[in-house]
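**Student:** Next input, structure requested:
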Amino acid sequence: MLQSPLASTEPPRDCPRCPRLVALRQQCQAEHPDWWNAPVPAVGDPMARIAIVGLAPGRQGANRTGRPFTGDYAGDLLFATLARHGLAQGQYDARPDDGLVLRDVIIINAVKCLPPQNKPDPTEIRNCRPFLADGVAALPRARTFIALGQIAHQSAVKVLGGKLPKARFAHLAEHRMPDGRMLIDSYHCSRYNQNTGRLTAEMFDAVFARAVEVAAALG
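**Tutor:** All right, here's what the predicted structure looks like:
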């Protein structure tokens, strides 16, 4: 079992806050007892300057493996991009024990549990936001944040103290938060977005190139 770098901020494995997500978790536990099937913890460097806010675990990805973006299509692009920018070391092999190490970056999901059809409802997003807030508060050096998709963007803005009407989601949009932290938006690296061309590898790369620049400037 992987140890979260932010263990004190994580929900319990049997978190009861969202009945719909609990029901799906129990269904997965019955169908696939060897899967993770629990809230997925953060992964990465607790002293990171860059924090990635994802959406939620994928059924065949993090809900199965227990590590964000591990074992699904989205993770292939994400971890390859992190490696290209010096933010990941080792070989990504779609397994939580592949030895991959994240450097100066950490991944925290806006929603910790698998939602049906990868779509958490507003109540579930709100129920999970305190865990995101606690995770962000436990990062002493993180000043640069990347939101993957609109739901992650909305939760990140609220956690970072911004105002949504003033911080509209758009790919590569940058939002300066009241305390000086920066949020950079990206389309989610989902299979759908990649297959439809909404997000290309070049577009995704540009987000991380910019995040590395901003992190260097903010210190």
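
**Student:** from here on, contacts and neighbour counts on C-alpha atoms
**Tutor:** Noted.

**Student:** Only the buried residues of the longest helix seen in the chain, if you could.
**Tutor:** Secondary structure of the chain per DSSP state H: the longest helix is helix 201-218. Applying a neighbour-count criterion of 16 or more other C-alpha atoms under 10 Å, one finds 204, 205, 207, 208, 211, 212, 214, 215 buried in helix 201-218.

**Student:** From the contact counts, what lies against it?
**Tutor:** strand 50-54, helix 73-84, strand 144-148, strand 182-186 (3 or more C-alpha pairs under 8 Å, 6 or more residues apart in numbering; DSSP states H and E).

**Student:** quick one: what helix or strand has the residue lying farthest from the centre of the chain in it?
**Tutor:** For the chain, the largest distance from the centre (C-alpha atoms, centre = their mean) belongs to residue 30, which lies 26.2 Å off. Residue 30 belongs to helix 19-31 when assigned by DSSP states H and E.

**Student:** any idea which residue sits dead centre in the protein?
**Tutor:** Centre-nearest of the chain using C-alpha atoms, centre = their mean is residue 54, 2.5 Å out.

**Student:** need the contact list for that one.
**Tutor:** 107, 108, 109, 110, 147, 148, 149, 152, 188 (C-alpha atoms under 8 Å, 6 or more residues apart in numbering).

**Student:** now the other sequence, so there's something to compare against:
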Amino acid sequence: MDSSGLDGRGLAELDARITGCRACPRLVAWREEVARTKRAAFAGQTYWGRPVPGFGPADASLLIVGLAPAAHGGNRTGRMFTGDRSGDVLYAALHDVGLASRRTSVSADDGLELYGVRVTSPVHCAPPANKPTPEERDMCRPWLVRELELLRPSLRAVVVLGAFGWQAALPAFAEAGWAVPRPRPVFAHGARVTLRREAAGADTAAADAFGSVELFGCFHVSQRNTFTGRLTPAMLRDVLRTAARAAGLTTRP
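**Tutor:** Okay, the predicted model is just below:
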């Protein structure tokens, strides 16, 4: 992916550019094959079948970072975490704490609104077996870097779902200008790391004023985690509430 030309055109322009990306042959072939063959339950629907952009307001103070769109979820609907079981869990929790207008997310035109929250992923195409390669992750990174840069004026907290997202997000934050501790923080559910903005010659207070971000780890909302109880709705709500407070957002108890 050629990130040249990704200047200050805003998130809407970035999202439009993402949806036209064809940089990873394996992912292009897979997402388009899934869109042609479909799942029987969705045989009458037209699949999106393209890269899935982020979803949420351009002035979000809280960002949620997943892994990649689901083959019959985001790859079908065209919206992150929409139309699959993982999305059912995530949006229900966001609604429960007061950060979403409804508990369900079934289609891109269902009227769902997020309040101060944006949802994205480090890989924008549905991968076979939900497993992008490291090369595909790295190819997609400039999109996440630019998204972080565009969100920088308002962004105060980030929830990363799962170890893959954590490993992909840290280099993106570094490229976008935040100072990532060395050695890099290890992913864990409930992990919290402060990333300060790097500013040449600035002291800590100046860097904080320049825009620090609180990074939170959370187990992914995959069926493997939610069906086994590794991640419960209460655990997810707790992380979201803590991150929302760090982002300056008001939540329901």
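
**Student:** quick one on the thing from earlier: mind telling me what the residue nearest to the centre of structure 1 corresponds to in structure 2?
**Tutor:** When structure 2 is aligned by TM-score structural alignment, residue 54 of structure 1 is paired with residue 66.

**Student:** returning to what we had before: output the helices and strands packed on helix 201-218 of structure 1 in a markdown table; the columns should cover distance to residue 99 of structure 1.
**Tutor:** As requested, these are exported to a markdown table (distance: least, C-alpha to C-alpha, whole Å):
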| stretch | distance to residue 99 of structure 1 |
| --- | --- |
| strand 50-54 | 20 |
| helix 73-84 | 13 |
| strand 144-148 | 24 |
| strand 182-186 | 27 |
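
**Student:** closest to residue 164 of structure 1 out of these?
**Tutor:** strand 182-186 (12.1 Å; C-alpha to C-alpha).

**Student:** how big's the offset between the helix or strand just after that closest one and structure 2?
**Tutor:** Later in the chain than strand 182-186 of structure 1, the nearest helix or strand by DSSP H and E is helix 191-196. Its aligned residues in structure 2 lie a mean 1.0 Å from helix 191-196 of structure 1 after superposition (mean C-alpha distance after the TM-score superposition for structure 1).

**Student:** just to revisit the earlier point, nearest to residue 58 of structure 1, of the buried residues of helix 201-218 of structure 1?
**Tutor:** Nearest member of these to residue 58 of structure 1, counting by C-alpha to C-alpha, is residue 204, at 19.3 Å.

**Student:** got a list of what the counterpart of the closest one in structure 2 touches?
**Tutor:** Here residue 204 of structure 1 is matched to residue 236 in structure 2, going by TM-score structural alignment. By C-alpha under 8 Å, 6+ apart, the contact set of residue 236 of structure 2 is 93, 218.

**Student:** What's the separation between residue 236 of structure 2 and residue 218 of structure 2?
**Tutor:** 7 Å (C-alpha to C-alpha, to the nearest Å).

**Student:** Could you point out the longest helix of structure 2?
**Tutor:** Max-length helix for structure 2 by DSSP H is helix 134-151.

**Student:** Could you export the buried residues of helix 201-218 of structure 1 to CSV, including columns for distance to residue 58 of structure 1?
**Tutor:** Putting the buried residues of helix 201-218 of structure 1 into CSV (distance: C-alpha to C-alpha, whole Å) gives the following:
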residue, distance to residue 58 of structure 1
204, 19
205, 22
207, 22
208, 22
211, 25
212, 27
214, 29
215, 28
